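Trainee: Have a look at this prediction, sequence included:
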Amino acid sequence: MKKADIFEFYRRLAEDDPAPETELRWTNPYTLLVAVALSAQATDVGVNKATKRLFEDVDTPARMLELGEAGLKNHIKTIGLFNTKAKNVIAAAQILVDQFGGVVPEDREALESLPGVGRKTANVVLNVAFGHETIAVDTHIFRVSNRTGLAPGKDVRAVEDKLEKVTPQPFRGGAHHWLILHGRYICKARKPECWRCPVADLCRYRPKTPPPADTVE
């Protein structure tokens, strides 16, 4: 995608949604960290349902340790891989208490040192909680970047590096949200809804998906 088209691509997404936000519910950097870690291979809706009551009482690493692994499992047992996730969340809480004074660090390397926290999770926390211009590439963003020609790459890191290179100001802060929401609701995996896509003319995907047949005469 040409430089001018990339700017226009983001401009249109921003016009449709001037203040994009994560759909995960969170109250502080710690609850965000937990929510993002739990969202791996799960939907934001599913995570929000599981954490609604959890975050009413547990919003610090110390309180998470008080709850314990068994107590956490009771809250998140509807989420995929909940046993492993619970183990990681408790282990991460212990490290945050022991090494970081119970505070979520504003540092990628420190975040990635926590159990269950990879580059994608660290990027989301840095962007959403601390305002860093990071782009966390998930399956939606990977698909949109390759399908449209915005930032093609063979793996998520290649796509992230390309997006970091081509995404212009003033769109860098919100790029992660615009792309993930676009992939989640319009540029869907099985059948992209090209007929209502605001950037269809800029996208290299062919053939464009036609609108569904109108059954009402």
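Mentor: Received the coordinates, thanks.

Trainee: contacts and neighbour counts: CA atoms only from here.
Mentor: Will do.

Trainee: neighbours around residue 150, how many?
Mentor: By other Cα atoms under 10 Å, 23 other residues sit near residue 150.

Trainee: from memory it sits against residue 6, does it?
Mentor: Yes. Between residue 150 and residue 6 a contact is recorded at 6.7 Å, counting by Cα atoms under 8 Å.

Trainee: What is the lengthiest helix in the chain packed up against?
Mentor: Secondary structure of the chain per DSSP state H: the longest helix is helix 82-100. The contact analysis (3 or more Cα pairs under 8 Å, 6 or more residues apart in numbering; DSSP states H and E) places helix 82-100 against helix 29-38, helix 61-76.

Trainee: Got another one to weigh against that:
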Amino acid sequence: MPTKPAKTTPRKRKFKSPYSEADLREIFRRFSIQRPEPKGELAHTNPFTLLVAVALSAQATDAGVNRATKELFKVADTPEKMLALGEEKLRDYIKTIGLFRNKAKNVIALSEKLITDFNGEVPKTREELVTLPGVGRKTANVVMSMAFGIPTLAVDTHILRIANRLCLAPGKTPDEVEQKMLAIIPEDYLFHAHHWLILHGRYCCKARKPECEKCVIADLCKSPEKTCDVPAPLVELPPQMID
């Protein structure tokens, strides 16, 4: 796994953010102190198992995917082994996950394509990744970041929600939010921004009842829903903070 981010090209803002450059840098500075080395919560052992786990996680929880793949990845941690396992047996491993039949079909198909088109290796570019069955832009971004150290921003439901709630990067679609977020996130914080934002949305700025009293950016937040102006004490948390 990568230890440091790859270089990226300079970006310019393409919309007017209500946050100043100083505010944005301070927001991500605090996230970096709170979780210096944030980690994704999907269990995996290599780029292929990460790709499969992310593909399975659509409309499912990370915990649910991890329970299903714990045994699956013991017998099928490469495209060749997954293809040999077959769609029917794969379904038995992932039947507790939503949409498991269609996901099993896609995992077998992407395994076959990896073997025939990419010599059994997971490609590193978004353009190649999205050619795989069941792999969209979000999945590709996660794999690029976590497997290959390429700074990207995969917009899931948590990021889509807080981007709008906090007025950070309002948008109706994940692609719109992604482009706006990439325009405002300080370059040197981009590599970990994906996980910081997801964890903030999952454990603090929750969908039904945001816990503003626990928020380390409460004084900077511009959400009309904000209930607290005092930031929580800035202490380092474990990479994953599970309530």
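Mentor: Good, I have the coordinates. Everything numeric here is computed off the predicted structure, so don't read it as measured data.

Trainee: List the contacts of the alignment partner in the second structure of residue 34 of the first structure.
Mentor: Counting by TM-score structural alignment, residue 34 of the first structure corresponds to residue 52 in the second structure. The contact partners of residue 52 of the second structure, by Cα atoms under 8 Å, 6 or more residues apart in numbering, come to residue 107.

Trainee: which element is residue 39 of the second structure on?
Mentor: Residue 39 of the second structure is part of no helix or strand when elements are defined by DSSP states H and E.

Trainee: And residue 122 of the second structure? What does it align with in the first structure?
Mentor: Under TM-score structural alignment, residue 122 of the second structure pairs with residue 104 in the first structure.

Trainee: do you know how far its match is from residue 26 of the first structure?
Mentor: 14 Å (Cα to Cα, to the nearest Å).

Trainee: How many residues are close by the alignment partner in the second structure of residue 188 of the first structure?
Mentor: Under the alignment (TM-score structural alignment), residue 188 of the first structure maps onto residue 206 of the second structure. Residue crowding around residue 206 of the second structure was assessed by other Cα under 10 Å; the count is 16.

Trainee: Tell me the secondary structure of residue 206 of the second structure, please.
Mentor: Assigned by DSSP: H, G, I helix; E, B strand; the rest coil, the conformation of residue 206 of the second structure is coil.

Trainee: now whichever residue in the second structure pairs up with residue 67 of the first structure: how far from residue 79 of the second structure?
Mentor: Under the alignment by TM-score structural alignment, residue 67 of the first structure pairs with residue 85 in the second structure. Using Cα to Cα, residue 85 of the second structure is found at 10 Å from residue 79 of the second structure.

Trainee: For the first structure, which segments count as helices?
Mentor: Along the first structure, the segments classed as helices by DSSP H run 3-16, 29-38, 44-57, 61-76, 82-100, 108-112, 119-128, 139-148, 156-166, 175-185.

Trainee: May I see those helices arranged in CSV, with distance to residue 197 of the first structure as well?
Mentor: Below are these laid out as CSV (distance: least, Cα to Cα, whole Å):
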stretch, distance to residue 197 of the first structure
helix 3-16, 10
helix 29-38, 27
helix 44-57, 23
helix 61-76, 35
helix 82-100, 36
helix 108-112, 34
helix 119-128, 25
helix 139-148, 11
helix 156-166, 20
helix 175-185, 9
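
Trainee: which one of those lies closest to residue 206 of the first structure?
Mentor: helix 139-148 (9.1 Å; Cα to Cα).

Trainee: I'd like to know which elements the closest one is packed against.
Mentor: Under the contact criterion of 3+ Cα pairs under 8 Å, 6+ apart, helix 139-148 of the first structure touches helix 156-166, helix 175-185.

Trainee: Run through the residues that contact the counterpart of residue 28 of the second structure in the first structure.
Mentor: Under the alignment (TM-score structural alignment), residue 28 of the second structure maps onto residue 10 of the first structure. By Cα under 8 Å, 6+ apart, the contact set of residue 10 of the first structure is 171, 175, 178.

Trainee: which one of those residues is nearest residue 18 of the first structure?
Mentor: Of the contacts of residue 10 of the first structure, the one sitting nearest to residue 18 of the first structure (Cα to Cα) turns out to be residue 178, at 9.3 Å.

Trainee: Translate that closest one into the numbering of the second structure.
Mentor: Aligned partner of residue 178 of the first structure by TM-score structural alignment: residue 196.

Trainee: Its match and residue 154 of the second structure, how far apart?
Mentor: From residue 196 of the second structure to residue 154 of the second structure the distance is 12 Å (Cα to Cα).

Trainee: One more: residue 122 of the second structure?
Mentor: In this structure, residue 122 of the second structure and residue 154 of the second structure are 18 Å apart, going by Cα to Cα.

Trainee: winner for burial among the helices and strands packed on helix 139-148 of the first structure?
Mentor: Between those, helix 175-185 has the highest mean count of neighbours, a mean of 21, where neighbours are mean count of other Cα atoms under 10 Å.

Trainee: contact partners of it?
Mentor: 10, 13-14, 17, 20-22, 134-138, 140-141, 143-144, 167, 189.
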